[in-house]
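Asker: Generate a structure from the sequence data that follows.
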Amino acid sequence: MERLSLSQYITKVVWPAFGVTMRILIATVILATILGLIMAMLLTVTKKDGIKPNKFIFNTLDFLINIIRSFPFLILLVSLVPVTRFIMGTSIGERAAIFPLTVSMSPFVARLIASHMDSVERQLIEAAQSFGALPRQILWHVIMVEAVPGIVSVISFTFVTGLGATTAAGMVGAGGLGSIAMRYGYSNFNDKIMYFTVLILIILVQIIQYIGDWVYRKVK
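Answerer: Okay, here's the model as predicted:
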């Protein structure tokens, strides 16, 4: 494999890989947040002391979330290869990585958001019920409003966790910074390139965390 100087590595390799990583990450976080939010709302509404209890829906969803969460990410990624190929038309590359990443992260997002929804004071919910508010009104205008700061912190956490998972996926065919660290760094015995990629990931995490903390302070 051709050995590149650090400047050539940055211009020819890093920036394209950075773009791939960010596209995968942003798409995954958006999809995982949407799916996780839907599952969290169902868990919150249908739990035993929820505003509309439904034991079957809660137990079924709770079981599915626990099953998916029990899979290590790389094992889940490999086990979903046939499904990914059927849905996305390919099992490698940028597009193919989004599906297993979303499947892997959605249950974690659901659990975290549900915990913030469950922490909403019961007195607020009972007050809304006493005024005749419908379950959907309580969900959207009481529980969701009170849980917004927590949801923001979950999204920030999801970006950080998703960056790690996206990098790991890159090492097994998804492309991006993980693929570059493996191909140009580890496999080519070039520690400088490998550690430079790690530095980029560290900086990205710090930026994401800073933005997340700033937004959290604004909405709290």
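Asker: can we go C-alpha only for contacts and neighbour counts from here?
Answerer: Fine.
Asker: can you pull out the helices in this protein?
Answerer: For the chain, the helices defined by DSSP state H occupy 6-8, 15-46, 55-69, 73-79, 81-88, 94-118, 122-130, 135-138, 144-169, 177-180, 191-219.
Asker: Among those helices, show me which one is buried the most.
Answerer: helix 177-180 (a mean of 26; mean count of other C-alpha atoms under 10 Å).
Asker: so how far is it off the chain centroid?
Answerer: 19 Å (C-alpha atoms, centre = their mean, to the nearest Å).
Asker: likewise stretch 31-46?
Answerer: 13 Å.
Asker: Identify the residues contacting it?
Answerer: 50-55, 57-58, 61-62, 102-103, 105-111, 113-114, 117-118, 139, 155 (C-alpha atoms under 8 Å, 6 or more residues apart in numbering).
Asker: what about residue 190, how many neighbours?
Answerer: Per other C-alpha atoms under 10 Å, the neighbour tally for residue 190 reads 16.
Asker: Next, the second sequence, to be compared with the first:
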Amino acid sequence: MAGLTFSQALETIGRMRGEIVQALWETFVMVGLSTAFATVFGTLLGVLLFVTANRQLHYNRPVNLVLDNLVNLMRAFPFVILMIAMIPATRAIVGSTIGPVAASLVLSVSGLFYFARLVEQNLREVPRGVIEAAISMGAAPMTVIRKVLLNEARAGMVSSITVLAIGLLSYSAAAGMIGGGGLGDLAIRYGYYRYQTEVIIFIVAILVLLVVVIQSLGNFISRKLDKR
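Answerer: Below is the predicted model of the structure:
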């Protein structure tokens, strides 16, 4: 941005306001869809990991071992390589490999396994005595899971969803490289290929603001749900 005045930078951003709004909407679609998907299915997987572990409700060592290794494998999978590897599956499921909806599928898969581990850790923090008390009163396993485990861990779960959403927001910028659109794609096309550094700075500022809003909202809800 050498030689570019502040007013010129503002003028450039002003001319691009339509594209910026569109990119912002595409980012919201990607992050919203993938966070919802990863939260639902990641919770299911995380609960399975927890209840099949040693000394838990449905201890099953083979199942737990398979799930544990699967989660470790997928969490270690580089996101960029996962995007490329999932192109055939994305085309088959969504019907396209470009656009925010197609990118959200890859983001969902990546976030699902990450969130599953966070759920497992949250459930481990539930006092053992609370679980045993519910079982001793005749509560069915599903009741223990729904009304004891998930209820007691809800504040931590909200914090985990916050971490997940922020992580997916970061990944959504990389998803722009495969035609996912969004703020990351805009930064690459204008900031990198056209050397418009002011565009990158502005988009980074938007992303920082989004992170602050998401984190603040997550902290607020978590404090409200925390019974300690």
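Asker: TM-score of the superposition?
Answerer: The TM-score (TM-score structural alignment, normalised by the length of structure 1) is 0.95; 217 aligned residues with a C-alpha RMSD of 1.3 Å.
Asker: and the alignment partner in structure 2 of residue 168 of structure 1, what does it touch?
Answerer: The equivalent of residue 168 of structure 1 in structure 2 is residue 174 (alignment by TM-score structural alignment). When contacts are counted by C-alpha under 8 Å, 6+ apart, residue 174 of structure 2 touches 80, 184, 185.
Asker: Can you lay out the residues you listed as JSON lines showing distance to residue 96 of structure 2?
Answerer: Shown next, in JSON lines, are the contacts of residue 174 of structure 2 (distance: C-alpha to C-alpha, whole Å):
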{"residue": "80", "distance to residue 96 of structure 2": "18"}
{"residue": "184", "distance to residue 96 of structure 2": "19"}
{"residue": "185", "distance to residue 96 of structure 2": "17"}
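Asker: show me the contacts for residue 111 of structure 1.
Answerer: Applying C-alpha under 8 Å, 6+ apart to residue 111 of structure 1 gives the contacts 36, 40.
Asker: Residue in structure 2 paired with it?
Answerer: So residue 111 of structure 1 corresponds to residue 117, using TM-score structural alignment.
Asker: Residue 114 of structure 2 and residue 76 touch, don't they?
Answerer: No - assessed by C-alpha atoms under 8 Å, residue 114 of structure 2 is found out of contact with residue 76, at 9.7 Å.
Asker: What separation do you get for the residue positioned nearest the centre of structure 2 and residue 207 of structure 2?
Answerer: The geometric centre of structure 2, computed from its C-alpha atoms, lies nearest to residue 164 (C-alpha atoms, centre = their mean), at 3.5 Å. For residue 164 of structure 2, the distance to residue 207 of structure 2 equals 15 Å [C-alpha to C-alpha, to the nearest Å].
Asker: now swap in residue 199 of structure 2 and tell me
Answerer: Taking C-alpha to C-alpha, one finds residue 199 of structure 2 at 12 Å from residue 207 of structure 2.
Asker: same thing with residue 44 of structure 2?
Answerer: Residue 44 of structure 2 is 30 Å from residue 207 of structure 2, where distance means C-alpha to C-alpha.
Asker: What of residue 83 of structure 2?
Answerer: If you measure residue 83 of structure 2 against residue 207 of structure 2 using C-alpha to C-alpha, the figure is 21 Å.
Asker: and if you look at residue 195 of structure 2?
Answerer: Taking C-alpha to C-alpha, one finds residue 195 of structure 2 at 20 Å from residue 207 of structure 2.
Asker: what's the counterpart of the residue nearest to the centre of structure 2 in structure 1?
Answerer: Residue correspondence, TM-score structural alignment: residue 164 of structure 2 in this structure matches residue 158 in structure 1.
Asker: Please name the residues that touch that match.
Answerer: 29, 105, 109.
Asker: didn't the last one look like it was pressed against residue 152?
Answerer: No - proximity of residue 109 of structure 1 to residue 152 does not meet the contact threshold set by C-alpha under 8 Å, at 11.2 Å.
Asker: Could you pull up the contacting residues of residue 29 of structure 2?
Answerer: Per C-alpha under 8 Å, 6+ apart, neighbours of residue 29 of structure 2: 100, 101, 104.
Asker: Need the counterpart of it in structure 1.
Answerer: Match for residue 29 of structure 2 (TM-score structural alignment): residue 23.
Asker: And residue 56 of structure 2, by the same measure?
Answerer: Using TM-score structural alignment, residue 56 of structure 2 sits opposite residue 50 in structure 1.
Asker: what sits against that match?
Answerer: If a contact means C-alpha under 8 Å, 6+ apart, then residue 50 of structure 1 has residue 44 as its contacts.
Asker: separation between it and residue 129 of structure 1?
Answerer: On the measure of C-alpha to C-alpha, residue 50 of structure 1 and residue 129 of structure 1 end up 12 Å apart.
Asker: And for residue 72 of structure 1?
Answerer: According to C-alpha to C-alpha, residue 72 of structure 1 and residue 129 of structure 1 sit 42 Å apart.
Asker: Then residue 219 of structure 1?
Answerer: Using C-alpha to C-alpha, residue 219 of structure 1 is found at 26 Å from residue 129 of structure 1.
Asker: that older thread, quickly note the distance from the match of residue 164 of structure 2 to residue 33 of structure 1.
Answerer: From residue 158 of structure 1 across to residue 33 of structure 1, the span is 8 Å (C-alpha to C-alpha).
Asker: Ok, residue 65 of structure 1 next?
Answerer: Separation of residue 65 of structure 1 from residue 33 of structure 1 (C-alpha to C-alpha) stands at 14 Å.
Asker: same thing with residue 168 of structure 1?
Answerer: Taking C-alpha to C-alpha, one finds residue 168 of structure 1 at 20 Å from residue 33 of structure 1.
Asker: burial measure for the closest residue to residue 52 of structure 2 other than its chain neighbours, as a count.
Answerer: Excluding its sequence neighbours, the residue lying closest to residue 52 of structure 2 (C-alpha to C-alpha, 6 or more residues apart in numbering) is residue 59, at 4.1 Å. Using other C-alpha under 10 Å, residue 59 of structure 2 has 16 neighbouring residues.
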